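Colleague: Fold the following and give me the result.
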Amino acid sequence: MRGRLGEVVVDLSAVAGNVRTVAGVARTGVMAVVKADGFGHGAESVARAAIGAGAGWLGVTSSTEALVLRSAGIRVPMLSWLHRPDEDFTALIAERVDVAVSTLTHLHAVAAAAARLGAPAIVQLKADIGLSRNGAGGDDWPELVAWARKYEVEGGVRVRGVWSHLTGADVPGQPGLAGQSATFREALRVARDAGLTPELVHLANSAAALSAPQTRYDLCRIGLALYGVDPFDPTGPGRFGLRPAMTLRTSVVNVKRVPAGTGVSYGPDHVTDRATTLALIPLGYADGLSRTCEGRASVWLAGRRCPIVGRIAMDQCVVDAGDLPVALGDPVVVFGGEGGEASGGGDPSGGGGVPSVGEWARWAGTNPHEVMTGIGARVARVHLHGER
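Modeller: This is a model prediction of the structure:
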């Protein structure tokens, strides 16, 4: 950590193990979702680890993300699924990136780019089965597949896949899952009746890959599970054998012993109720430590959980270390792979093990995705390839 105020340590062996774990449960192919810089873990490194463990596909949000990976020499099949309607798709087509298509406008633009390039575009058509975000639903779906078939016959487009996204597979017993699955089967039937023969059909995300066999089809798209977070209980013991890959750590940059009645940070919103030791750590909300965690969050310091007290600032926050022997430079783990409540309880003032990303999400009133992707760029990423 020399010279760094904080760092994210990414265990790539955990990423690889999570790919194998999900593949073993689902018994399908795996698409490793590495959008948003691999959920903050580093897209290129995560992609290589996932591919090495058997992932046959990569999933990204945008053409920019796809082309960055292609420029790094990563040549495996890749799906890019969110684009402007006026985007020039020639670069994606030239780099043999599958383009997800949800509207006729996008399909026409892809076909036009393929004609300019003189090479067919490979597309995957997305159906909306209830999420009401991207994807074609209702009368738009038959029209989309009809035009796709027309372009396919003309040689400008190849329809490789049909896919969709579930609304709430991470909720055990989700009552809408059966209906969404039926809607997807009907969308697939309409596509095939139009003359399309997709070789790739996919619906399941991390939660469905682990729990809903009827959604698995040819491959499963895994995001949260890829990074080792249980999609059903992010603060729990990891019943599926997933291993968290990310640890956020820093060190103490100031220590002071203060009497009872001392105000801490802005406001002050917190006043000490006893003589205690305050430790300053150089991470704040610009680094992903949400201000909404104030009064709830803790970190691992001197072998115990210690609460963050007072307002979290942009660059720093204060930890109440009580009577622990804390010194300048002591290591601090904000959250890490060992997990929190999985290690024996969630008491922020002691015990409980290293806090988990799931606990930080709960303290912030959000999900683990936002916690991991919210860690700022000034926090260095360090990738471990199996070494501890």
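Colleague: contacts and neighbour counts: CA atoms only from here.
Modeller: Noted.
Colleague: Run through who's touching stretch 166-173.
Modeller: 129-131, 174, 176-177, 180, 203-205, 207-208, 231-232 (Cα atoms under 8 Å, 6 or more residues apart in numbering).
Colleague: and those, which are buried?
Modeller: Neighbour counting by 16 or more other Cα atoms under 10 Å classes 129-130, 177, 180, 203-205, 207-208, 231-232 among the contacts of stretch 166-173 as buried.
Colleague: Out of the contacts of stretch 166-173, which comes closest to Arg221?
Modeller: Asn205 (4.9 Å; Cα to Cα).
Colleague: Confirm for me that the closest one is in contact with Ser164.
Modeller: No: Asn205 is beyond contact range of Ser164, at 9.7 Å (criterion: Cα atoms under 8 Å).
Colleague: ok, back up a step: could the buried ones among the contacts of stretch 166-173 be laid out in a markdown table, adding distance to Val76 and secondary structure?
Modeller: Below are the buried ones among the contacts of stretch 166-173 laid out as a markdown table (distance: Cα to Cα, whole Å; DSSP: H, G, I helix; E, B strand; the rest coil):
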| residue | distance to Val76 | secondary structure |
| --- | --- | --- |
| Ile129 | 28 | coil |
| Gly130 | 30 | coil |
| Leu177 | 31 | helix |
| Gln180 | 30 | helix |
| Leu203 | 20 | coil |
| Ala204 | 20 | coil |
| Asn205 | 20 | coil |
| Ala207 | 24 | helix |
| Ala208 | 24 | helix |
| Pro231 | 26 | coil |
| Phe232 | 30 | coil |
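Colleague: this one as well, want them side by side:
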Amino acid sequence: MNEKLRPAWVEISRKKAIHNFLEVKRAVGPNVKVCAVVKADSYGMGSVELSKMYLENGVDMLAVAVFSEAMELRKEIKDKDILVLGYTPEEFYDDAIENNITLTVYTLELAEKLNAVAKKFNKTAKIHIKVETGMNRLGFLPTEENADKVAKIAALGNIFIEGIYSHQARADEKDKTIAHKQAGKFISFIKMLEERGVTIPVKHIANSATIIDLPEYHFDMVRPGIILSGFYPSDEVNKDEYKFEICVTLKAKLANVKTIESGEGVGYGHLFNTTGKTVVGTIPMGYADGYSRLLSNKGY
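Modeller: As a prediction, this is how the structure comes out:
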């Protein structure tokens, strides 16, 4: 926001943002693609601006959560693959095909409907298959029956399965038992598909934590998210091998400064209480800016 209109703003360090992206590239090596996850406006940092930085430094694909985010990116970024990780309503299939947006498919019925729309435009719709391995949200369960369904999708005339992926639920924990279990299910399903003659070029399961701790699951592509901002996924991942730098700073001008006496409470619930004369500064931002009340007395 223009500082003249509002005395609170976010600053992004271009140098640190690029460093974080290049650190991901270093982690995965030259033979693994990088799909930068820029959902939620890159966690409020500006997806278009950051995506352009990543493009300048060799990103292979961009990923967002919902279709509207993909369309916003497409207005500014014309020639790079954009993957929608979440649900896309059928009424947007026309726009997806016309704008070369890659959709996630997790049922045969969705694929058949998308194929029909693509056929109408005499085009091929590019998709990624989502596999359910443990998050228990979207995705094909890794069963023989569902392998048959994906084989049917692969046979559709106006569909190209470019990728297949899953998402790790607990890779950021020190105990990697669940992470290994999920990866095992993913690999097993890929083998089922290959037995049916279905070979999918881009396989990916690695989120930020998996990129850092589980290089054996980098496969063909990785999907960094929070580490691009410079934050580690948790305190349980290895912080020694790769150094990510926080690239975002929230700033505001002081609206008022005053001195209050000992024994005074500050803010809702008086969660902070003075033990002596204290200088208190007030800044002009709050809930409307995404600064949660849950952070009361926890900022620094």
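Colleague: how about the buried ones among the contacts of stretch 166-173 of structure 1 in a markdown table, adding distance to Gly17 of structure 1?
Modeller: Formatted as a markdown table, those follow (distance: Cα to Cα, whole Å):
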| residue | distance to Gly17 of structure 1 |
| --- | --- |
| Ile129 | 31 |
| Gly130 | 32 |
| Leu177 | 28 |
| Gln180 | 30 |
| Leu203 | 22 |
| Ala204 | 19 |
| Asn205 | 17 |
| Ala207 | 17 |
| Ala208 | 18 |
| Pro231 | 16 |
| Phe232 | 19 |
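Colleague: Next up, the contacts around the residue most central in space within structure 2.
Modeller: Taking Cα atoms, centre = their mean, the centroid of structure 2 lies closest to Val37, which sits 3.4 Å from it. With contact taken as Cα under 8 Å, 6+ apart, Val37 of structure 2 is in contact with 62-64, 223-225.
Colleague: residues in contact with stretch 11-25 of structure 1?
Modeller: Counting by Cα under 8 Å, 6+ apart, 29-30, 32, 45-46, 49-50, 52-55, 209-210, 225-228, 240-246, 383-386 sit against stretch 11-25 of structure 1.
Colleague: Looking at those residues, which are in helices?
Modeller: Using DSSP state H, 45-46, 49-50, 52, 209-210 are the members of these that sit in helices.
Colleague: Whichever of those end up buried, select them in PyMOL.
Modeller: In PyMOL, a selection of the buried entries from those looks like this (16+ other Cα under 10 Å):
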select buried, resi 45+46+49+50+209+210
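Colleague: Sketch out the strands for structure 2, chain order is fine.
Modeller: 8-12, 33-37, 61-64, 82-84, 101-105, 125-130, 159-165, 202-204, 221-222, 248-252, 256-260, 265-266, 272-273, 278-282 (DSSP state E).
Colleague: Need the contact partners of the fourth one.
Modeller: Same thing as strand 82-84 of structure 2. 61-67, 70, 74, 100-104.
Colleague: same deal with stretch 63-77 of structure 2?
Modeller: 35-41, 47-48, 52, 82-88, 92, 99, 101.
Colleague: In PyMOL, select just the buried ones from those residues.
Modeller: Per 16+ other Cα under 10 Å, the buried members of those correspond to this PyMOL selection:
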select buried, resi 35+36+37+38+39+41+47+48+82+83+84+85+86+88+99+101
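Colleague: And the residue located most distally from the centre of structure 1, how far from Thr292 of structure 1?
Modeller: With distances taken as Cα atoms, centre = their mean, the residue sitting farthest from the centre of structure 1 turns out to be Pro259, at 42.8 Å. Per Cα to Cα, to the nearest Å, Pro259 of structure 1 is found 27 Å from Thr292 of structure 1.
Colleague: cool, and Ser71 of structure 1?
Modeller: Ser71 of structure 1 sits 38 Å away from Thr292 of structure 1, going by Cα to Cα.
Colleague: which one of those two has more residues nearby?
Modeller: Shown here are Ser71 of structure 1 and Thr292; by other Cα atoms under 10 Å, Thr292 has more neighbours (15 against 10).
Colleague: Alignment lookup: that one to structure 2.
Modeller: Aligning on TM-score structural alignment places Thr292 of structure 1 opposite Leu294 in structure 2.
Colleague: Just tell me what the residue nearest to the centre of structure 2 corresponds to in structure 1.
Modeller: In structure 1, the residue paired with Val37 of structure 2 according to TM-score structural alignment is Val33.
Colleague: Next: Tyr242 of structure 2.
Modeller: Counting by TM-score structural alignment, the partner of Tyr242 of structure 2 is Phe240.
Colleague: can you pull the contacts of its match?
Modeller: 21, 210, 230.
Colleague: Ala26 is in contact with the second one, correct?
Modeller: This means Leu210 of structure 1. Yes: using Cα under 8 Å, Leu210 of structure 1 is in contact with Ala26, at 6.4 Å.
Colleague: Give the buried residues for stretch 167-182 of structure 1.
Modeller: Here stretch 167-182 of structure 1 shows 167-170, 177, 180-181 as buried, counting by 16+ other Cα under 10 Å.
Colleague: can I get those residues in CSV with distance to Thr197 of structure 1?
Modeller: Shown next, in CSV, are the buried residues of stretch 167-182 of structure 1 (distance: Cα to Cα, whole Å):
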residue, distance to Thr197 of structure 1
Thr167, 26
Gly168, 28
Ala169, 27
Asp170, 30
Leu177, 25
Gln180, 22
Ser181, 19
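Colleague: returning to what we had before: would you turn the contacts of stretch 166-173 of structure 1 into TSV with distance to Trp141 of structure 1?
Modeller: Listed next are these as TSV, based on distance: Cα to Cα, whole Å:
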residue	distance to Trp141 of structure 1
Ile129	10
Gly130	13
Leu131	15
Gln174	25
Gly176	21
Leu177	20
Gln180	15
Leu203	16
Ala204	20
Asn205	22
Ala207	26
Ala208	24
Pro231	30
Phe232	31
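Colleague: Return the distance of whichever residue in structure 1 pairs up with Ile12 of structure 2 relative to Leu278 of structure 1.
Modeller: Counting by TM-score structural alignment, Ile12 of structure 2 corresponds to Val10 in structure 1. Distance from Val10 of structure 1 to Leu278 of structure 1, counting by Cα to Cα: 29 Å.
Colleague: Which of those two has more residues huddled nearby?
Modeller: Between Val10 of structure 1 and Leu278, Val10 has the larger neighbour count (other Cα under 10 Å), namely 27 against 24.
Colleague: Report the spatially closest residue to Glu132 of structure 2, excluding sequence-adjacent ones.
Modeller: Of all residues not flanking Glu132 of structure 2 in the chain, Gly139 sits nearest, at 4.3 Å (Cα to Cα, 6 or more residues apart in numbering).
Colleague: Alright, that wraps it up for me.
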